[in-house]
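Novice: Need coordinates for the following:
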Amino acid sequence: MRRHADEDVAVPEPAYGSTEEDEGHLVQVVVVGAGIVGAAVAYEAARAGAEVALLDKSLPASGVTADSFAWIGGPRGGDVPDPGTALRRRVLQDYRRLEEEVPGLRVRWRGALMWGEEQLDDGCLAPGEHVVDATEAGLLEPRLRVRPMRALHAESHGAIDPVAATQALVRAAQEHGARLMANSAVTALDLRDRQVRGVRTSNGSLPADTVVVTAGVDAPMLCGPLGFDLPVAPSPALLMRFTAPPGLVRTLVATPHLEVREAADGHLLVAAGYDGEIDQDDLRRAGEMMLRRLTATFDVQDVNLVSVRLGTRPMPADELPIIGPVPGVGGVYIAVMHSGVTLAPTAGRLIASEIVDGVEAEQLAGLRPARFRSRDEW
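Specialist: You can find the predicted model right below:
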C-alpha cells in the first residue's frame, strides 16, 4: 500500500508496479516456481532492476520443464488467430535475443518437417514456412522409409535442452542480483487488506511487494485461499528417450503418429500424450509402441528404448496462457501456460515490464486471469 505524503491514508497499489515505490526502495519480487517460465521472469525482472527471489520446492527445472519436448516455434500459417497469437509471434525473436544475452542458452535451429494432419495451402504460410514435395522431404530427412508427397517445412523452428536453458537463465538472473532459494516450498501467500505482503515457505517467511506464481499445476493451490479458483488441470504427457545412430533424424519431425527430434547428446526424444495408468508396465509398453513407430518411419534397426518419463503439463481450461494479476488481490501475478518452454522468453520479458516498469503489455490483453470468474462472482 502507498500513502499520500500529507495524510496517513492507505491507497491501493496499481495493477502494475514501478521499480521504485519510494525513493531508494526497489520492488521486491518473489517468483514461485523455478521452471523455465519462472527462471525467465526472474532473469528479466532482476535485469530490469528489481530485487528478486526465485523459490522452488525442489531444484530449478526439476518439474515439468524437464519433461518437455521443447519445440520452439511461432504461429503456423494455417492457425486460427486467438488471444495467444500475439505472444507466440515474438517467441523466435526473443529466443534469438536470449542466445545473445544469456551464456549457455542455445537453440538447435534445425527446422521442423510436418505432414499428415491437414491440407497444405501454399497461400497461407507463415514466414519461414514452405511446402515441399517428396524429393525435397527426402533431402531434409534422407532416412525416411516413405517420403510424404507434400509436407510443411518450417525452417525457422528449433529446440532446446530445457533443463540447460533454465539453469542458464537462473545463473544469468543471479548475476543480476537475484537470489535462488531451492528446496523452499511456498505454502501460502501473506495478505493484509487484500494486498500481498510476502510468502510463507517451508523455511520461513519472505517479504514481497509482488509475488509471481509460475508454479504450474501447483498454482491453483496457492490461488484457492485468495478466493480465485485457477482453472488449471494436470495434462499427462510422455517424453521417451532412445539411442540411435547420430543424424538419423535431422529436423524436428511431426506426423499424426510421431513427434521426434534429436537431442544434443545424440539420443532421440519422442513426445506423446498419455491417458493410461501411472504404471511402469504401461509406460514401458507405450515406449515399445513408439519404438515400433520409429523403425516403421525411419530406415534403421539400431534403436533402443532408454527411458520413459511421465510429466504433468499445466493445462488451462481454455488451453490459453493465463498471465496477469489475480482479480481483487494486490500484488499477486499469475503466469501459467502450455507450452511454457516455448513461450517463456516472451512471457518473461512482458511480465517483467509490467511488474517492474509498470508498462501494461497489449499482447497479454486477452490472457488475463480476470477472464475467469472469481469465487465471489458465483
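
Novice: Please make it C-alpha for all contacts and neighbour counts, starting now.
Specialist: Will do.

Novice: which residues in the stretch 51-200 of the chain form helices?
Specialist: 85-88, 91-101, 134-140, 162-175 (DSSP state H, counting those that start in this stretch).

Novice: In CSV, list those along with mean neighbour count and distance to residue 259.
Specialist: Putting those into CSV (neighbours: other Cα atoms under 10 Å; distance: least, Cα to Cα, whole Å) gives the following:
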stretch, mean neighbour count, distance to residue 259
helix 85-88, 18, 20
helix 91-101, 16, 20
helix 134-140, 16, 16
helix 162-175, 23, 17
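
Novice: List just the one of those that sits closest to residue 287.
Specialist: Across those, the minimum distance to residue 287, taken as Cα to Cα, is reached by helix 162-175, at 21.2 Å.

Novice: Give the other helices and strands that that closest one contacts.
Specialist: For helix 162-175, the packing partners by 3 or more Cα pairs under 8 Å, 6 or more residues apart in numbering; DSSP states H and E come out as helix 36-47.

Novice: let's see 10 Å
Specialist: Packing contacts for helix 162-175, counted by 3 or more Cα pairs under 10 Å, 6 or more residues apart in numbering; DSSP states H and E, involve helix 36-47, strand 51-55, helix 91-101, strand 179-181, helix 340-357.

Novice: Can you say which of those is packed in most?
Specialist: Per-residue neighbour counts averaged over each of these give the maximum for helix 36-47, namely a mean of 30 (mean count of other Cα atoms under 10 Å).

Novice: Proceed likewise with the subsequent sequence, for comparison:
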Amino acid sequence: ARRLVFERQRSRGRPAPADLHEVTAAEAQELFPPLARVHGAIYSRGGARVDGRLLNRALHAAAEARGLVVQRGGVERLVIEGGAVRGVVVDGETVASDAVAIAGGAWSEAFAAQLGVTIPVAPQRGQIIHLGLRGADTGRWPVVSAFHHHYLVAWPDSRVVAGATRETGSGFAPQTTAAGVREVLSEALRVAPGLAPAEVREIRVGLRPLTSDTLPVLGPVPGVAGVFLVTGHGPSGLTLGPYSAKLVAGQMLGKTPETDLSAFSVARFGSPPR
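Specialist: Have a look, this model is predicted:
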C-alpha cells in the first residue's frame, strides 16, 4: 500500500509525503473507530483539515484590514478600449480600473465572448453530508481517503463530514438530489459502517468551476491588456485558490510569479469559432 501511494504521487509529478507509516487493520480502527475491517492502511501525521467557511472569513478580514474595499453587485460587462481594460460595469455604473481579475467560478465563461477567448468552464455539482455522532470524541480522528474522490473528515464537535459527489454535466442546479445523497452515504458506510447510527446534521451543495481539461485557468488574457483569469480549480479550489490568487495578484502588479503559470494560460484553448 505504501508503494502504491508513492507510485501514485510520482505519476502525478508530486513528491510523496515524507511522514508515511503502514498501520495494521486494528491500528486503523483505533485511529478511526467507525472504520470497516480493512487489510491495512497508510497513516500520515502530516495531514490537516480546514474549515472552508472560517478560512474564507479569515482571508476576507485580513484583506479588509489591509485596505480591501468590497462592493457587491452584478457585473454586466467589461469596459475595453484600445485593446485594454478600463473598468467594469456594475449594476449600470462604471467602476474604473486598469487591471481586472475574473474569478467568476462556474460563471466565468460569461466573459469569453467579449474577451474573444475560449473559457471552457462549466459547473460541476458537489454534495457533502455532515453527520453527527453524539458523545463521540472525534477531534483527533484523522481524515480518511479510500484512494478516490470520496473522503471522511472528522471535526471536534462530534461531527464527521462525508463527501463528495462530482457531478459533471449537472448544469447550474445547486440542489440536493436523492442520487447524490445515496452516493455519499453509501460510500461513507462502505468505508466506515460504524457511522450508521449517526444523525444527518446538514447537507451542503455547491457548484465547482471545472474546465474541459480539469486544470485551472490562470494569468493574463491574450489581446486584452489588464484582464486576468483565476478560475477553473474544480474540486481543488479550497486548497489551491488562495495560492493561485497570490500569484495572479502579483502578475497584476507587474511581478513575475514564483511559479511558471504558462501551462495554465487560457491561450491553450484557442479562440472561439467565428
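
Novice: quick one, which of the helices of the stretch 51-200 of the first structure is nearest to residue 255 of the first structure?
Specialist: The minimum distance between residue 255 of the first structure and these falls on helix 134-140, with 13.0 Å, by Cα to Cα.

Novice: now that we're looking at the aligned partner of residue 204 of the first structure in the second structure, how far away is residue 86 of the second structure from it?
Specialist: For residue 204 of the first structure, the aligned position in the second structure is residue 93, judged by TM-score structural alignment. Separation of residue 93 of the second structure from residue 86 of the second structure (Cα to Cα, to the nearest Å): 13 Å.

Novice: that older thread, let's have the helices of the stretch 51-200 of the first structure in a markdown table, adding distance to residue 267 of the first structure.
Specialist: Output for these, formatted as a markdown table (distance: least, Cα to Cα, whole Å):
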| stretch | distance to residue 267 of the first structure |
| --- | --- |
| helix 85-88 | 28 |
| helix 91-101 | 23 |
| helix 134-140 | 19 |
| helix 162-175 | 15 |
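
Novice: can you count the residues close to the match of residue 204 of the first structure?
Specialist: Neighbours of residue 93 of the second structure under the rule other Cα atoms under 10 Å: 10.

Novice: hey, where'd the strands end up in the stretch 1-150 of the second structure?
Specialist: 20-23, 41-44, 75-81, 84-90, 93-96, 100-102, 121-132, 144-145 (DSSP state E, counting those that start in this stretch).

Novice: In the first structure, what stretch matches the shortest one?
Specialist: Mapped onto the first structure using TM-score structural alignment, strand 144-145 of the second structure spans residues 253-254.

Novice: Not counting sequence-adjacent ones, nearest residue to the residue nearest to the spatial centre of the first structure?
Specialist: Using Cα atoms, centre = their mean, the residue of the first structure that lies closest to the mean C-alpha position is residue 340, 1.1 Å off. Spatially, and ignoring its direct neighbours in sequence, residue 340 of the first structure is nearest to residue 37 (6.0 Å; Cα to Cα, 6 or more residues apart in numbering).

Novice: Would you mind confirming that residue 97 of the first structure is in contact with residue 107?
Specialist: No. Under the criterion of Cα atoms under 10 Å, residue 97 of the first structure lies out of contact with residue 107, with a separation of 11.0 Å.

Novice: Can you show me the strands along the stretch 151-274 of the second structure?
Specialist: Taking DSSP E, counting those that start in this stretch as the criterion, the stretch 151-274 of the second structure contains strands spanning 151-155, 159-163, 167-168, 199-211, 217-220, 227-231.

Novice: Mind checking those strands for the one nearest to residue 65 of the second structure?
Specialist: Of all the strands of the stretch 151-274 of the second structure, strand 227-231 sits nearest to residue 65 of the second structure, with 22.7 Å by Cα to Cα.

Novice: Which strands or helices does that closest one pack on?
Specialist: Using 3+ Cα pairs under 10 Å, 6+ apart, strand 227-231 of the second structure is in contact with strand 84-90, strand 100-102, strand 199-211, strand 217-220, helix 237-252.

Novice: Let's see that with 6 Å instead.
Specialist: Applying 3 or more Cα pairs under 6 Å, 6 or more residues apart in numbering; DSSP states H and E, one finds that strand 227-231 of the second structure contacts strand 100-102, strand 217-220.

Novice: against the first structure, where does the last one fall?
Specialist: So the one you mean is strand 217-220 of the second structure. Alignment of strand 217-220 of the second structure against the first structure: residues 322-325, by TM-score structural alignment.

Novice: and the residue sitting furthest away from the middle of the second structure, what does it touch?
Specialist: Here the centre of the second structure is the reference, and by Cα atoms, centre = their mean the most remote residue is residue 82, at 35.3 Å. Taking Cα atoms under 6 Å, 6 or more residues apart in numbering as the definition of contact, residue 82 of the second structure has no neighbours.

Novice: No more questions from me, cheers.
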